[in-house]
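Engineer: Would you be able to build a 3D model of this:
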Amino acid sequence: MAIIIDLDLLLTQRGLSVGEFAAAVGITPANIAVLKNGRAKAVRFTTLDAICRTLGCQPGDVLRWVPDDETPAH
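Structural biologist: Alright, predicted model coming up:
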């Protein structure tokens, strides 16, 4: 998939654990792991809104596109 989710970087920059972040966003730590590991097939706008609100960022800070030939292997 050519969409990369940069949650690891954002959580590290803000000093948040996955558990703290999951509680603030209102989803399970398991679902955060799915997002962080690039296994998500979709993200609801309400979830993206909660992520951005919690992290104080824009959607483009969370999601980025890279061409398929540059996508890191998971």
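
Engineer: C-alpha from now on. contacts and neighbour counts both.
Structural biologist: Fine.

Engineer: From the chain's centroid, how far away is stretch 22-38?
Structural biologist: What separates the centre of stretch 22-38 from the centre of its chain is 8 Å, taken as C-alpha atoms, centre = their mean, to the nearest Å.

Engineer: Let's see this one next, to set against the first:
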Amino acid sequence: MPPEEPHQIECHLDRLLDERGMTLAELAERVGVTVVNLSILKNNRAKAIRFSTLSAICRELNCQPGDLLSSNR
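Structural biologist: Predicted structure coming up:
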């Protein structure tokens, strides 16, 4: 099996939380996911995200998916 290639997606959750004065714990509670899972996303270690989670994050941060995620190519 070939080695896994690193993904080219960058998460801007830190910046969005800071701009909104919200903590990771507060967002986790509002979205219904664990702080650990959001931390994995925030630190660019996530390999996948459910559309339902992405939608909930965007709803709570009042943003679009492109505000949260971008390609670092």
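
Engineer: all helices for the second structure, in order.
Structural biologist: Applying DSSP state H to the second structure gives helices spanning 13-20, 24-31, 35-42, 51-61, 65-68.

Engineer: Which one of those lies nearest to H7 of the second structure?
Structural biologist: helix 35-42 (12.6 Å; C-alpha to C-alpha).

Engineer: That closest one aligns to what range in the first structure?
Structural biologist: With TM-score structural alignment applied, helix 35-42 of the second structure matches the range 29-36 in the first structure.

Engineer: if we can go back for a sec, got a markdown table for the helices of the second structure, with mean neighbour count and distance to H7 of the second structure too?
Structural biologist: Formatted as a markdown table, the helices of the second structure follow (neighbours: other C-alpha atoms under 10 Å; distance: least, C-alpha to C-alpha, whole Å):
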| stretch | mean neighbour count | distance to H7 of the second structure |
| --- | --- | --- |
| helix 13-20 | 14 | 17 |
| helix 24-31 | 16 | 23 |
| helix 35-42 | 16 | 13 |
| helix 51-61 | 15 | 17 |
| helix 65-68 | 15 | 15 |
